[in-house]
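Any chance you could fold what I've pasted below:
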Amino acid sequence: MSNRSKKSDSNHPAKFNKKQGAYLQALSSYSGPIPHPDILAHYDEIYQGAAKIIIDRAEKQLDHRVDMEKSVVKSNILNEKLGIISAFLIALAFGYIAYRCAIAGHDWPASIIGKTDVVGLVATFINGGGRNIKELSQKRNAE
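Presented below is the predicted three-dimensional model:
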């Protein structure tokens, strides 16, 4: 019985004479294209002008990124315009072929070519618009 009482006494926190201590841990977080101003100040203490160099490089990187995005947007616009013009010319060609078939008395081929032409155009514009919407939503989610 004495063993049990010793075990129960040793598990009781009030019986121990351990020193209890506490410590405080402070965490801070910073996110951005350049280091936190305090860190920049430390860089400047180590190497005079380091903060200016870091900020100048960040500005150059930002300018480069903006220029690249502008060129990508211009290229995408040009590609879309060329795609629309090409689709229109192909549609005109198939429409003309369907017309010539109809005039020559070939009603079934004219009907099939004409319907395929219209369905292809509609499908192209629907799928093209869906792709652009999907790309925009992916970009928004990435930001």
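
hey, let's count contacts and neighbours off CA atoms from now on
Noted.

What is the neighbour count of Phe94?
Burial measure for Phe94: 19 neighbouring residues, criterion other Cα atoms under 10 Å.

try the one 3 residues further on
Other residues within reach of Ile97 by the criterion other Cα under 10 Å amount to 16.

Over to Ala93?
Residues contacting Ala93 under the criterion other Cα under 10 Å number 13.

and it, helix, strand or coil?
helix (DSSP: H, G, I helix; E, B strand; the rest coil).

tell me which element Lys52 is part of?
Assignment of secondary structure by DSSP states H and E places Lys52 within helix 50-103.

ok, Leu40 to Ala50 distance?
Separation of Leu40 from Ala50 (Cα to Cα, to the nearest Å) stands at 8 Å.

Which of the three states applies to Gly32?
With three-state DSSP as the basis, Gly32 sits in coil.

Skipping adjacent residues, who's closest to Arg100 in space?
Computed as Cα to Cα, 6 or more residues apart in numbering, the closest residue to Arg100 that is not its neighbour in sequence is Ala110, at 7.8 Å.

Who are the contact partners of that neighbour?
Under the criterion of Cα atoms under 8 Å, 6 or more residues apart in numbering, the contact partners of Ala110 comprise 97-102.

Buried among these? Make that a ChimeraX selection.
Buried subset of those, written as a ChimeraX selection, criterion 16 or more other Cα atoms under 10 Å:
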select :97,98,99,101,102
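
In a markdown table: the contacts of Ala110, plus distance to Glu45.
Putting the contacts of Ala110 into a markdown table (distance: Cα to Cα, whole Å) gives the following:
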| residue | distance to Glu45 |
| --- | --- |
| Ile97 | 78 |
| Ala98 | 79 |
| Tyr99 | 80 |
| Arg100 | 82 |
| Cys101 | 83 |
| Ala102 | 85 |
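
The structure of the following sequence is requested for comparison with the preceding one:
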Amino acid sequence: MVSPSSNSKDLDKTQDTKLSPLDAEIVDQINNSKMSNETKQEIISYLEMYSGPIPHPSILEGYEKLYHGASKEIINNGIAESKHRRKLESDRQKRRGRLAWTSLIVISMVTILFICLSAYLILHNHSIAGSVFGTVGVFTLLGGVVGNIDELTQNDDLSNPKDHKTDN
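Reported below is the predicted structural model:
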């Protein structure tokens, strides 16, 4: 919650606290508006910046008045939802790791096959074909590893469209 302030300099101090970009934008819009400082102070004093899987305590209080035990159920549901999402994310990361190792092993096997074929061809007086197979093997290894590094080092899963396909 952003506390009320006594002068316009204090309004700017609200921006020094750690706010999400959206919350900071809201405070900036209030500060940059043509309202009086008193009105700005009043708005900011009542402005609560809250986010999370569990509703704000005043909302929970309202649910509790309607149905005894509702707030406890809502909190338990929020905790269960959070645990479920973490488990799904952990499972997804494990799956990505297994796919990465499988991909690396397959790429390594293909590379070894191409290099062995290259050596065989070179030893049997087919140096040009052997060189081509050796080069293809090396580029297969490099391309596969570089492709995996790029795919697996993306930390923001939401920006990876391959993971969020929809059938619309």
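
Could you measure from the aligned residue in the second structure for the residue nearest to Arg100 of the first structure over to Val106 of the second structure?
Matched by TM-score structural alignment, Ala110 of the first structure corresponds to Gly130 in the second structure. Noted for Gly130 of the second structure: a distance of 21 Å to Val106 of the second structure, by Cα to Cα.

So what's the gap between stretch 86-96 of the second structure and the chain middle?
On the basis of Cα atoms, centre = their mean, to the nearest Å, stretch 86-96 of the second structure sits 13 Å off its chain's mean C-alpha point.

Once aligned, what mean separation remains between that stretch and the first structure?
After superposition onto the first structure, the mean distance of stretch 86-96 of the second structure to its aligned counterpart is 1.0 Å, using mean Cα distance after the TM-score superposition for the first structure.

counterpart of that stretch in the first structure, which residues?
Stretch 86-96 of the second structure corresponds to residues 66-76 of the first structure when matched by TM-score structural alignment.

Likewise for stretch 52-59 of the second structure?
Stretch 52-59 of the second structure lines up with residues 32-39 of the first structure when matched by TM-score structural alignment.

gap between the two ends of the matching stretch?
One end of stretch 32-39 of the first structure sits 12 Å from the other (Cα to Cα).

What are the buried residues along that stretch?
Under the neighbour-count criterion of 16+ other Cα under 10 Å, stretch 32-39 of the first structure has Ile34 buried.

Next: stretch 129-145 of the second structure.
Buried positions in stretch 129-145 of the second structure, judged by neighbour count with 16+ other Cα under 10 Å: 130-131, 133-138, 140-141, 144-145.

Now do the SS call for the residue located most distally from the centre of the second structure.
In the second structure, the greatest distance from the average C-alpha position (Cα atoms, centre = their mean) is reached by Asn125, at 53.9 Å. What three-state DSSP gives for Asn125 of the second structure is coil.

ok, it to Leu99 of the second structure distance?
Where Leu99 of the second structure is concerned, Asn125 of the second structure sits at a distance of 39 Å (Cα to Cα).

Same question for Leu88 of the second structure.
Look at Leu88 of the second structure and Leu99 of the second structure: by Cα to Cα, they are 16 Å apart.

for Thr140 of the second structure, same thing?
Here Thr140 of the second structure is placed at a distance of 17 Å from Leu99 of the second structure (Cα to Cα).

Average offset of the one helix or strand the match of Ala110 of the first structure maps to relative to the first structure?
Here Gly130 of the second structure, judged by DSSP H and E, is contained in helix 127-152. Taking mean Cα distance after the TM-score superposition for the first structure, the mean distance separating helix 127-152 of the second structure from the aligned residues in the first structure is 1.3 Å.

Tell me how many other residues crowd Lys40 of the second structure.
When neighbours are counted by other Cα under 10 Å, Lys40 of the second structure comes out with 21.

list the contacts for it?
Contact criterion Cα under 8 Å, 6+ apart gives 30-31 as the residues in contact with Lys40 of the second structure.

That one is in what secondary structure piece?
With elements taken from DSSP H and E, the one containing Lys40 of the second structure is helix 37-46.

what comes up buried for that helix?
37, 40-41, 43-44.

got the residues you listed as TSV, with distance to Glu151 of the second structure columns?
Below are the buried residues of helix 37-46 of the second structure laid out as TSV (distance: Cα to Cα, whole Å):
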residue	distance to Glu151 of the second structure
Asn37	50
Lys40	47
Gln41	48
Ile43	45
Ile44	43
